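Student: Model the following, please.
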Amino acid sequence: MSNQTSTQNEPITRLKDGLLQIAIWKNESEKGRPFYSTSAVQRSYKDDNGNYHETTSLSGSQLLQASRLYALAYDQVRELEEADYQASKQ
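Tutor: Here you go, the predicted model:
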């Protein structure tokens, strides 16, 4: 359900469920400590010309799906924070 990337200025993970996705970004504080942020859940759609776009507008039936993605993102961020903490102790 996630795709790992390591490119600069790219999210480290994208969690997807159907047309919806959320991205997790790794940042660094002024003191050099890592922290994580997420994008809002986005929905992909195709316009009448066949071009793909993204929006944060969701239908009522997609709200539970978005809630699930936020919960998964929360769990992922907690795991990343724990891994960072363990690595800093070594």
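Student: going forward, measure contacts between C-alpha atoms and count neighbours the same way
Tutor: Will do.
Student: where's the residue sitting nearest the centre point of the chain relative to residue 90, distance?
Tutor: Geometric centre of the chain, nearest residue: residue 23, 2.0 Å, by CA atoms, centre = their mean. Per CA to CA, to the nearest Å, residue 23 is found 29 Å from residue 90.
Student: Could you pull out the helices in this protein for me?
Tutor: Secondary structure of the chain (DSSP state H): helices at 63-89.
Student: Just give me the longest strand of it.
Tutor: Longest strand of the chain, by residue count under DSSP state E: strand 20-28.
Student: which other helices and strands contact that strand?
Tutor: strand 13-17, strand 34-38, strand 42-46, helix 63-89 (3 or more CA pairs under 8 Å, 6 or more residues apart in numbering; DSSP states H and E).
Student: compare with the first, here's sequence two:
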Amino acid sequence: MTNQNPTPNEPVARLKDGLLQIAIWKNQSENGRPFYSTSALQRSYKDDAGSYQETTSLSGTQLLQAQRLYALAYEKVRELEEADYLASKE
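Tutor: The predicted model follows:
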């Protein structure tokens, strides 16, 4: 898992397992309240020319990795939401 100090248009976290990755984005509602969303799970691969590409299709053996990443993303979003809530109470 990689946490970053996000700049505009950068995710607040990226979760990886092998070739699979999910990004977590921080947004603000119309009333200024923060909320989080995730990108679709993506898989990296090399094409015939040797260039890296990304796809959302998975092989059967990658389904458990995807399940694990979605669970980690859920936990990370909950952690970020809690930190935002506590910061708003200060």
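Student: TM-score of the superposition?
Tutor: After superposition, the two chains reach a TM-score (TM-score structural alignment, normalised by the length of the first structure) of 0.96; 90 aligned residues with a CA RMSD of 0.8 Å.
Student: if I read this right, residue 40 of the first structure contacts residue 54, doesn't it?
Tutor: No: using CA atoms under 8 Å, residue 40 of the first structure is not in contact with residue 54, being 11.1 Å away.
Student: Verify the stated contact: residue 25 of the second structure with residue 38.
Tutor: Yes: between residue 25 of the second structure and residue 38 there is a contact at 5.9 Å, judged by CA under 8 Å.
Student: Residue 25 of the first structure and residue 67 of the first structure: what is the separation?
Tutor: In terms of CA to CA, residue 25 of the first structure sits 19 Å off from residue 67 of the first structure.
Student: I meant residue 10 of the first structure, not that one.
Tutor: Taken as CA to CA, the span from residue 10 of the first structure to residue 67 of the first structure is 23 Å.
Student: got it, and residue 79 of the first structure?
Tutor: When residue 79 of the first structure is compared with residue 67 of the first structure (using CA to CA), they lie 19 Å apart.
Student: Check residue 52 of the first structure too.
Tutor: Going from residue 52 of the first structure to residue 67 of the first structure by CA to CA gives 23 Å.
Student: same question, residue 5 of the first structure
Tutor: 23 Å.
Student: What of residue 2 of the first structure?
Tutor: Residue 2 of the first structure is 16 Å from residue 67 of the first structure, by CA to CA.
Student: What of residue 6 of the first structure?
Tutor: From residue 6 of the first structure over to residue 67 of the first structure (counting by CA to CA), the distance is 26 Å.
Student: ok, the two, which is more surrounded?
Tutor: residue 67 (12 against 9; other CA atoms under 10 Å).
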